[in-house]
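*Asks:* sequence unknown, structure follows:
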């Protein structure tokens, strides 16, 4: 072997050896082993809404080859369901899965990330979050509470709830003690309702004991599991305060900012996948659950146009007051409501006309 060949091969061999010795710690730094805890606001019995967090965690685990693990705990196992966000903000856990509007009492701006009265439906929510700047806007706000968050599930338009008595007029709403989450309670209060905020696992007992007269939760699939029809037979629709209720995976901002970039991308992709999965699951399960509820004595009732119009007017009054007193609220309101106007104009041309025709065929027994 000539000297030049020996030197060339030796240099290459040395470089390879050096690269090998450097590559292992570099890779280890890029893909560290990380375990987070996530507390849910929901009980395991509500498999669809609770399950969105597990779906997200499973995707993250798979995309990182098991290097990034998120352990999911049901509401109450670490902290009570309605304290999930607080536990993330103060660093007790790294993550939670919750409804942002549960925390509207801290600041009503929180409500926009879940649903506000007469706001957006599910498809409009996603459009606003992903393409209308909604997610960036909400994360600017969440940062003031030490949080980063992404949509992670949607229930679609919810039902109007279970009542012990019929609600035919606005007068019938006065004095009704109702479990109603988020901003909707503030509006319903204008019409005489006495709003109560109760975690999902505690609602049935309150309704059975008469502590409350009515409750809203999600829709037929979850409502049947919780058994509300046994003690409050009148099932109203629509849930005008939740035209498309979005759930969020929230992360402690310091913990999130410290993640490798690949793990951040995995979280964003996993939450978006879980967001789509949860809606598909509800769309599949709700039709059969509604049929089952009706067979077991639930009495389906629409809110009257009078009641809906009164609620719409009350919502606008509350919006005006909040806009005048809260800069963050107005900033998000202006963004979401500007999109709402155009989105419903388009939906009237496209989705509404197609859906209305197909629903008329269903009503005539042709489907």
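*Replies:* Arrived safely, thanks for sending. Source: prediction; values computed, not measured.
*Asks:* hey, let's count contacts and neighbours off CA atoms from now on
*Replies:* Fine.
*Asks:* Now do the SS call for the residue most central in space within the chain.
*Replies:* By C-alpha atoms, centre = their mean, the chain has its centre lying nearest to residue 247, at 1.0 Å. Put simply, residue 247 is strand when judged by DSSP: H, G, I helix; E, B strand; the rest coil.
*Asks:* Surely it touches residue 96?
*Replies:* No - at 10.4 Å, residue 247 does not count as touching residue 96 under the criterion of C-alpha atoms under 8 Å.
*Asks:* ok, now which ones touch residue 42?
*Replies:* Contact analysis of residue 42 by C-alpha atoms under 8 Å, 6 or more residues apart in numbering lists 49, 50, 74, 75, 81, 98, 199, 200, 201.
*Asks:* Go again with 7 Å.
*Replies:* For residue 42, the contacting residues are 50, 74, 75, 81, 200, by C-alpha atoms under 7 Å, 6 or more residues apart in numbering.
*Asks:* That one belongs to a strand, doesn't it?
*Replies:* No - counting by three-state DSSP, residue 42 falls outside a strand, being coil.
*Asks:* got the residue ranges for the helices in the stretch 51-200 of the chain?
*Replies:* Taking DSSP state H, counting those that start in this stretch as the criterion, the stretch 51-200 of the chain contains helices spanning 84-89, 122-131, 134-143, 183-190.
*Asks:* Alongside the first one, take a look at this:
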């Protein structure tokens, strides 16, 4: 894929900003991008149904915050999945400048940049706060930038749906034999782990999942957590909801920026855009935790959903297979290897602290042995 921008889709004013950014004119770009005080208009494309609880809400809130923080100097119009480009077309749209920015999840782009999956979550990986720490303090952001640079895309964290659930299953999982032939939607490396244990991963966009589960295209699907999952209606198809979400212990949403467009903004607007995304990490995570707790209760008490847990035999196999998948993945290319090494270093540094500060506290708080 070429990183070259196609300005035919952009407004004249933004095209001027793109041209200056491409030429490296950092001093001149603010005047051109904000010439005459007119409103700068951007397009955001997303991978989510409009106003989907969780990521859909987050995406709209980022657009709203940019407008408010900029005092109306900049307006971002959100296009939900399918309105301008398909749900899985967000990356290409931003790269080609069909849209200025996108809101999505990095594991969708594993086919374009294999290590992209690390920047959402990997099996048995980091919890949300640990992940944010890796990106902001442990060198993760620089590696993410390097990974997307050939596509003329700047990625940043932009919201978090928290710890994920294991998914909705139309048949019981009592042992490894029950994974054989299971048609499951599980993107990222978790899907590969499932494949090696005999399941058949199916890659579908979020908006297609309910019908696929209902009609038998899928035997099982994971999505996010109780809040978003209940809004999708999966509880109408099956009452078996499995935990833990071994494949995604974190739920980072990503904002993608056409790098030329971003660099063509005045410095203050560029800061506003980036800080609007950063602020959403904390707000979205708090919101997801709050709403997931309420929705989990509603699923059980109002919808008759039964929370089930993967048997130890299955979890043990998932864990050992995940190590194999990750090690093979890291050997694919030098950049994937460096990203994996950085991830492991962050996990090694943070895990002992999480053990002492979090696990031990929860055990003490809940009075467990």
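*Replies:* Cool, the structure landed. Since this is a predicted model, take the numbers as computed values, not measurements.
*Asks:* quick one: TM-score?
*Replies:* TM-score for the superposed chains, counting by TM-score structural alignment, normalised by the length of the first structure: 0.88, backed by 337 aligned residues with a C-alpha RMSD of 1.7 Å.
*Asks:* Counterpart of the residue nearest to the centre of the first structure over in the second structure?
*Replies:* For residue 247 of the first structure, the aligned residue in the second structure is residue 253 (criterion: TM-score structural alignment).
*Asks:* what does residue 331 of the first structure give?
*Replies:* Aligning on TM-score structural alignment places residue 331 of the first structure opposite residue 338 in the second structure.
*Asks:* quick one: secondary structure of its match?
*Replies:* Note that with three-state DSSP, the state of residue 338 of the second structure is helix.
*Asks:* Distance from the lengthiest helix in the first structure to the middle of the chain?
*Replies:* Scanning the first structure for the longest helix, with DSSP state H as the assignment, gives helix 261-295. Relative to its chain's centre, helix 261-295 of the first structure lies at 10 Å (C-alpha atoms, centre = their mean, to the nearest Å).
*Asks:* now the angle between helix 122-131 and that helix, please.
*Replies:* Angle of helix 261-295 of the first structure versus helix 122-131, following axes from the mean of the first three to the mean of the last three C-alpha atoms, to 10 degrees, is 170 degrees.
*Asks:* Number of residues surrounding the alignment partner in the second structure of residue 94 of the first structure?
*Replies:* Here residue 94 of the first structure is matched to residue 100 in the second structure, going by TM-score structural alignment. Here the number of neighbours of residue 100 of the second structure (other C-alpha atoms under 10 Å) works out to 26.
*Asks:* circling back to that earlier point, tell me which of the helices of the stretch 51-200 of the first structure sits most buried.
*Replies:* The highest average neighbour count among the helices of the stretch 51-200 of the first structure, using mean count of other C-alpha atoms under 10 Å, belongs to helix 84-89 at a mean of 24.
*Asks:* Tell me which residues are up against the following helix or strand past the longest helix of the first structure.
*Replies:* Of the helices and strands lying after helix 261-295 of the first structure in sequence (DSSP states H and E), the nearest is strand 299-302. For strand 299-302 of the first structure, contacts defined as C-alpha under 7 Å, 6+ apart pick out 233, 234, 235, 236, 237, 238.
*Asks:* before we move on, back to that, ok, the residue nearest to the centre of the first structure touching residue 153?
*Replies:* Yes - contact criterion C-alpha atoms under 7 Å: residue 247 of the first structure and residue 153 qualify, at 5.0 Å.
*Asks:* that older thread, which residues are in contact with the match of residue 247 of the first structure?
*Replies:* Contacts of residue 253 of the second structure by C-alpha under 7 Å, 6+ apart are 104, 105, 120, 157, 158, 159, 160.
*Asks:* Same question for residue 267 of the second structure.
*Replies:* residue 30.
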